[in-house]
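> sequence unknown, structure follows:
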């Protein structure tokens, strides 16, 4: 979307779509310390993009920056396939957890039990991943 058009609205929409991964990452990490660390690591990796950008978004390529956007398309493509893999894995893991829960006998947890399980983070019996 960034390389395919010069319209600011469409380019902005592409940027917003690229940023939605932050929410997915945060939803799939249990426990506040672990979630905070995971989000910090994701932001750190994203900030490394600034280093790459200084070498691929050159002034001589302005105003469309086709080379830089083309590299970005490759990185986003790789991220798409990694996301597809991760979604498949998380669906499998949720199904496994549901099976284990049904073998033990379904149980509705009380507020006290949910709070007690918070220390277990994403290993808590009732934790399910967002897919």
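Received it, and whenever you're ready, just let me know what you need. Here the structure is a predicted model, which means the values were calculated and not measured.

> When you work out contacts or count neighbours from here on, use the C-alpha atoms and nothing else.
OK.

> Run a quick neighbour tally on residue 99.
13 (other Cα atoms under 10 Å).

> before we move on, what about residue 68?
Neighbour count for residue 68, taken as other Cα under 10 Å: 20.

> do the one 5 residues further on as well
With neighbours defined by other Cα under 10 Å, the count for residue 73 comes to 15.

> packing partners for the helix or strand hosting it?
Using DSSP states H and E, residue 73 maps to helix 66-104. Packing partners of helix 66-104 (3 or more Cα pairs under 8 Å, 6 or more residues apart in numbering; DSSP states H and E): helix 49-56.

> got another, please set it beside the one above:
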């Protein structure tokens, strides 16, 4: 693993789960991890319920935009975490792949998105521990 590992989060629309995961990782790791997110069929905007749920814990993802998944993004990443993108995610030898089975927040209200947000936080904290990245004590 390089000094600064790179993580790519992928879901279908890149509008909910992957955006929340990227937000958590940026928030907790700072510059210690390079963060990317993309979608196999990106939506037009980030899910407002995901934005609201993340804002409740002090993380602003309102400026993020869904991005199309590219081969270059996968090749440039050390760890690729998929969240329901199925066979649309390209697989390259030498990459570490994780598949996180998470409920899809699409069409859900913020009350339904909170548990998804919290599960993503727990998984991000576990990932950081695996990567050997220390979370600052000031992080929530």
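Nice, thanks for sending it over. Here the structure is a predicted model, which means the values were calculated and not measured.

> quick one: TM-score?
With the length set by TM-score structural alignment, normalised by the length of the first structure, the two chains reach a TM-score of 0.28; 57 aligned residues with a Cα RMSD of 4.8 Å.

> one step back: give the buried residues for the helix holding residue 73 of the first structure.
For helix 66-104 of the first structure, a neighbour-count test (16 or more other Cα atoms under 10 Å) marks 66, 68, 69, 72, 90, 94, 97, 98 as buried.

> ok, so of those, who is nearest residue 18 of the first structure?
residue 72 (10.7 Å; Cα to Cα).

> who's in contact with the closest one?
With contact set as Cα atoms under 8 Å, 6 or more residues apart in numbering, residue 72 of the first structure has no partners.

> How many residues are close by residue 129 of the second structure?
Neighbour count of residue 129 of the second structure, defined by other Cα under 10 Å: 12.

> where's it, which helix or strand?
Per DSSP H and E, residue 129 of the second structure falls inside helix 110-131.

> Quick one: list the elements packing against that helix.
Using 3+ Cα pairs under 8 Å, 6+ apart, helix 110-131 of the second structure sits against helix 17-29, helix 48-56.

> orientation of that helix relative to helix 48-56 in degrees?
If you take axes from the mean of the first three to the mean of the last three Cα atoms, to 10 degrees, helix 110-131 of the second structure sits at 60 degrees to helix 48-56.
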